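[1] quick one: sequence and predicted model below, then my questions.
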Amino acid sequence: MTISALLIAVFICIQPAIAADTVTDVRIWPSPDSTRVVLDMSGSAKYSYFTLKNPERLVIDLQDTKLSKNLNKLDIDSKLLKKVRKSTPKKKGDVRLVLDLTKSIKPVIFDLPPAGPYGDRLVIDLIDTKTKVAKSEKKVGSNRDVVIAIDAGHGGEDPGSIGPSGKYEKHITLSVAKKIAALINKQKGMKAFLTRTGDYSMDLHARTRAADRAGADLFISVHADAFTSPGPSGASVWLQSTTRATTEVGRIFEDQERQSEVLAGVAQSIQEAGASNDQYLKYAFIDMRMEHSRDQGYYVAKEVLSELQHITKLHQHKPQSMSLGVLKSPNYPSILVETGFISNPKEEKLLTNAWQQNRLAKSIVQAVKKYFDRYPPDGTYYAMKKKSTIKHRVRRGESLSLVAQNYNVSISSIKTANNLKSDTIRVGQLLSIPQ
């Protein structure tokens, strides 16, 4: 055998060893009703899996793979997952992983190609098949709180955009969302609901369904914008496009369970009209609700932009429309707030600064208060407050302090109710006097 032939034979023999894949890391993202396990791979995974009972286990076989991660050092803080361990593989050169579970789960397993800071990955979603989420029914005829769903964009395996210094959008959005929620919960007549409370991933469907179950009156998704160059900067507010809104109406109409949820408030009216089986009428109701929620979202967006312009640069001075999967519920107005450009070095520093995050949160909450002052949902504290507001026509010789004294209210409450920037009032001016 010649030297060349010998080298080729040796190369062929060592090819399988070179081609072997490697599990370089194992990351675990627990959430309230599911847990995501991510295997970082050196290449595309070749895998199969099966489940075992008594005790509950998920077994994953990785073909022609090595494991370089110490599984004893994994940080597991999950209600569904007890342990990840190695077991004897079917054949030499493979890796068998066993996930010891706390209960019966529905596994969803898929591989992901390299993206952002990550290489090839095998994703294992463990979903609790017996989770029951209580639905919050909106009380009718009471002075209930308005419920604002705050959605922190991205999370877990999805970092969102990444700034020049390596800051993740998912961390900024969660921090700002928590600050908004904390401020909302300090307001009389308001209650916040966070769709995501920790660093875990949620699909868009799960976010809106969680807000629906919480009985949301408003949905605000918090994000940080990005561009391919560092130049663009400033905040913007987005609405669902009319095209996407129409598409969502069709999807809801095809989903019987979702259709029932949307029609819950008008089901009795439909039945009384003798049209409980009239598909056209049901479609019309859903379409009207979608259009109404989008119109109201426009009013919220304008208020948010009006407040944000005082504390940050605006990238867009008017509400923008785009096809956005997270803004798809006809049950409440929805907006997406881009708090700034994380791709801009200056704004990246601002967005990660607690001082600026507090200013953003205060501005958004102030805008929300103004919106509900003007458009209060029936049966809420804000609706009661609006009904109890009386009007006063300013007469000659009256000052703001005198008007406040005569009605036994504070000057600040009158200024807030009338959006007054100073204590100056004019003869003939019509003031709203909160009671």
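    That came through fine. Residues are numbered from 1 along each chain as shown.
[2] alpha carbons only for contacts and neighbour counts from here, please
    Noted.
[3] span of stretch 109-120 from start to end?
    14 Å (CA to CA, to the nearest Å).
[4] can you tell me what sits against that stretch?
    Residues outside stretch 109-120 that contact it (CA atoms under 8 Å, 6 or more residues apart in numbering) are 40, 41, 42, 43, 44, 45, 121, 122, 123, 124, 125.
[5] let's go with 6 Å and repeat that
    With CA atoms under 6 Å, 6 or more residues apart in numbering as the test, stretch 109-120 has contacts from 41, 43, 44, 121, 122, 123, 124.
[6] same deal with stretch 428-435?
    Stretch 428-435 has contacts (CA under 6 Å, 6+ apart) with 388, 389, 390, 391, 392, 393, 394, 414.
[7] and residue 175, helix, strand or coil?
    Counting by DSSP: H, G, I helix; E, B strand; the rest coil, the backbone at residue 175 sits in helix.
[8] quick revisit: so among the contacts of stretch 428-435, which ones count as buried?
    By neighbour count, with 16 or more other CA atoms under 10 Å, these hold 394, 414 as buried.
[9] now for the contacts of stretch 428-435: which two are most distant?
    Distance extremes for the contacts of stretch 428-435: the farthest pair is 388 and 394 at 19.1 Å, using CA to CA.
[10] in this protein, which residue is most central in space?
    residue 151 (2.9 Å; CA atoms, centre = their mean).
[11] distance of it from residue 276?
    Distance from residue 151 to residue 276, by CA to CA: 35 Å.
[12] comparison target below:
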Amino acid sequence: MAHSANKLEGVRIWAAPESTRVVFDLSTPPKYTHFTLTSPYRLVVDLDATSTAINLSKIENNSKLVKKVRVSKPPKKGTLRLVIDLVKPVKSNLFALSPTAPYGNRLVVDLEGGNGSKQTAVSQPKEQLRDIIVAIDAGHGGDDPGSIGPSGIYEKKVVLQIAKKVEAKINATPGMKAVMTRTGDYFVNLNKRSEIARNSKADLLVSIHADAFTSPKPQGASVWVLSMRRANSEIGRWLEQKEKHSELLGGAGEIIQNTDNEQYLAMTLLDMSMDRSMAISHNIADDVLSNLGKVTKLHKHKPESASFAVLKSPDIPSILVETGFISNHKEERLLTQREHQNNIANAVQRGVVRYFEANPPVNSLIASRSSISHKVKKGESLSVIAHRYQVSVASIKKANKLKSNTLRIGQNLVIPRA
């Protein structure tokens, strides 16, 4: 019996600003029970037929919720009793994970602070011109390393470095403000990422990742948007959650809650919201891709669509940027270089700025600026330029006092605000 016993081989504590994940590394899948105690607050985890030789007092811990993890007297022989001493009452969620590189069997304990983990919304005084808010999401984090490059580089580390550079560039753009879904090495639940963006009243969510493949050959960056199939199933899910309607639909949600046809009305409004945000996502993806193509090899030259969970908000335009293939030796090396990371971050920022300068939200600072100018490139016609900036051909002709539709390469046009 003794030889088949489980072993606790390590404990890791990943602290986020308002939550903490404690991970127990085990030699085999765990059999466990748990309960909480008050005065003082503790979470007790009993692991059947488990032993440990590790010194729990040496664990790194920067959590605001966990004081320490310790071993306590077991209820019966062979059980390993672990006690997580807590700073305050928390919501806990425990689940086992099977091995995925670089980790083996794990028992995960997710702890949420009692006051909920509200991301502070970026509030603007009424009537004042506001900044355009861009939520920047660095993929993976904490116990989820993402893909691992041939030399052992973790995706979670590289994408956080790039995301922080994008954040700095967005914040340095007048009329724009960045909000990060994670600022350190911890995991943020995928639904929570959209929630942080929504609580911050984000105009756009940009998720940063690094691709991987079973062979080291593929390389190049790509940009993804939500697939229509995922979009429709998400609308269905939102409709089932009536309490979410007002959050999603703003004031309209309050009104439709008291009508018989609420379901149909909500569906129509959500459909319109989804169509609008998907169209915006596509346009931004195009702009970001064309800028990425100037600084790195592209894997795909058109935006791809897929069912990534982080792209699923019907009300927030969202794009996912695969910065390159971490599984490719050359790109793995590039992705760790500061200059290349800077180039990628510049391309993302330029693509985002280019879109919002052409299509600024009505009450934004950027919309209040004077008209933008456009230099005519080879192959561009008035209708192509009008479509790009979402304005009419007539308004461009009027703003530039054009008598005909003929343009010349290099000509500077004033583009009136939509």
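    Arrived safely, thanks for sending. All values derive from a computational prediction rather than experimental measurement.
[13] quantify their similarity with the TM-score.
    Remark: TM-score between the superposed chains equals 0.88 [TM-score structural alignment, normalised by the length of structure 2]; 387 aligned residues with a CA RMSD of 2.4 Å.
[14] where does residue 149 of structure 1 fall, helix, sheet strand or coil?
    strand.
[15] structure 2: which residue goes with that one?
    Alignment note: residue 149 of structure 1 maps to residue 135 in structure 2; criterion TM-score structural alignment.
[16] check which helix or strand covers the residue opposite residue 50 of structure 1 in structure 2 once aligned.
    The alignment partner of residue 50 of structure 1 in structure 2, by TM-score structural alignment, is residue 35. Element membership for residue 35 of structure 2 (DSSP states H and E) is strand 32-37.
[17] list the buried residues in that strand.
    Going by neighbour count (16+ other CA under 10 Å), the buried part of strand 32-37 of structure 2 is residue 32.
[18] mean distance, the following helix or strand past that strand to its aligned residues in structure 1?
    Following strand 32-37 of structure 2 in sequence order, the next helix or strand is strand 42-47 (DSSP H and E). With mean CA distance after the TM-score superposition for structure 1, strand 42-47 of structure 2 departs from structure 1 by a mean of 0.8 Å once superposed.
[19] quick check: longest helix in structure 2 by residues?
    For structure 2, the helix reaching the highest residue count under DSSP state H is reported as helix 262-292.
[20] which elements pack onto that one?
    When contacts are defined as 3 or more CA pairs under 6 Å, 6 or more residues apart in numbering; DSSP states H and E, helix 262-292 of structure 2 packs onto helix 338-358.
[21] so which bit of structure 1 is the next helix or strand after the helix it packs on matched to?
    Scanning forward in sequence from helix 338-358 of structure 2 by DSSP H and E, the next helix or strand is helix 365-368. Helix 365-368 of structure 2 corresponds to residues 381-384 in structure 1, going by TM-score structural alignment.
[22] contacts only, for residue 89 of structure 2.
    By CA under 6 Å, 6+ apart, the residues touching residue 89 of structure 2 are residue 114.
[23] need the counterpart of it in structure 1.
    Correspondence of residue 89 of structure 2 to structure 1, assessed by TM-score structural alignment: residue 104.
[24] where does the strand holding residue 35 of structure 2 sit relative to the chain's centre, distance-wise?
    Put simply, strand 32-37 of structure 2 sits 32 Å off its chain's centre (CA atoms, centre = their mean, to the nearest Å).
[25] and residue 333 of structure 2, what's its match in structure 1?
    So residue 333 of structure 2 corresponds to residue 349, using TM-score structural alignment.
[26] which SSE is that match in?
    Using DSSP H and E, residue 349 of structure 1 falls in helix 345-351.
[27] now do that helix: distance to the chain's middle.
    On the basis of CA atoms, centre = their mean, helix 345-351 of structure 1 sits 22 Å off its chain's mean C-alpha point.
[28] check stretch 320-331 of structure 1 too.
    12 Å.
[29] and if you look at stretch 236-250 of structure 1?
    On the basis of CA atoms, centre = their mean, stretch 236-250 of structure 1 is displaced by 16 Å from the centre of the chain it belongs to.
[30] buried stuff in that stretch?
    236, 237, 238, 239, 240, 241, 244, 245, 248, 249.
[31] structure 2: matching residues for that stretch?
    Against structure 2, stretch 236-250 of structure 1 falls on residues 222-236 (TM-score structural alignment).
[32] one step back: against structure 1, where does the longest helix of structure 2 fall?
    Under TM-score structural alignment, the match for helix 262-292 of structure 2 in structure 1 covers residues 278-308.
[33] distance of the counterpart of residue 172 of structure 1 in structure 2 relative to residue 152 of structure 2?
    Using TM-score structural alignment, the equivalent of residue 172 of structure 1 in structure 2 is residue 158. Using CA to CA, we find residue 158 of structure 2 at a distance of 12 Å from residue 152 of structure 2.
[34] and these two? Which one has more around it.
    residue 158 (22 against 12; other CA atoms under 10 Å).
[35] next, the aligned partner of residue 92 of structure 1 in structure 2: secondary structure please.
    Applying TM-score structural alignment, one finds that residue 92 of structure 1 aligns to residue 77 in structure 2. Applying three-state DSSP to residue 77 of structure 2 yields a three-state assignment of coil.
[36] any idea how far residue 77 of structure 2 lies from residue 48 of structure 2?
    Residue 77 of structure 2 sits 9 Å away from residue 48 of structure 2, taking CA to CA as the criterion.
[37] look at those two and report which has more neighbours.
    More crowded of residue 77 of structure 2 and residue 48, by other CA under 10 Å: residue 48, with 18 against 10.
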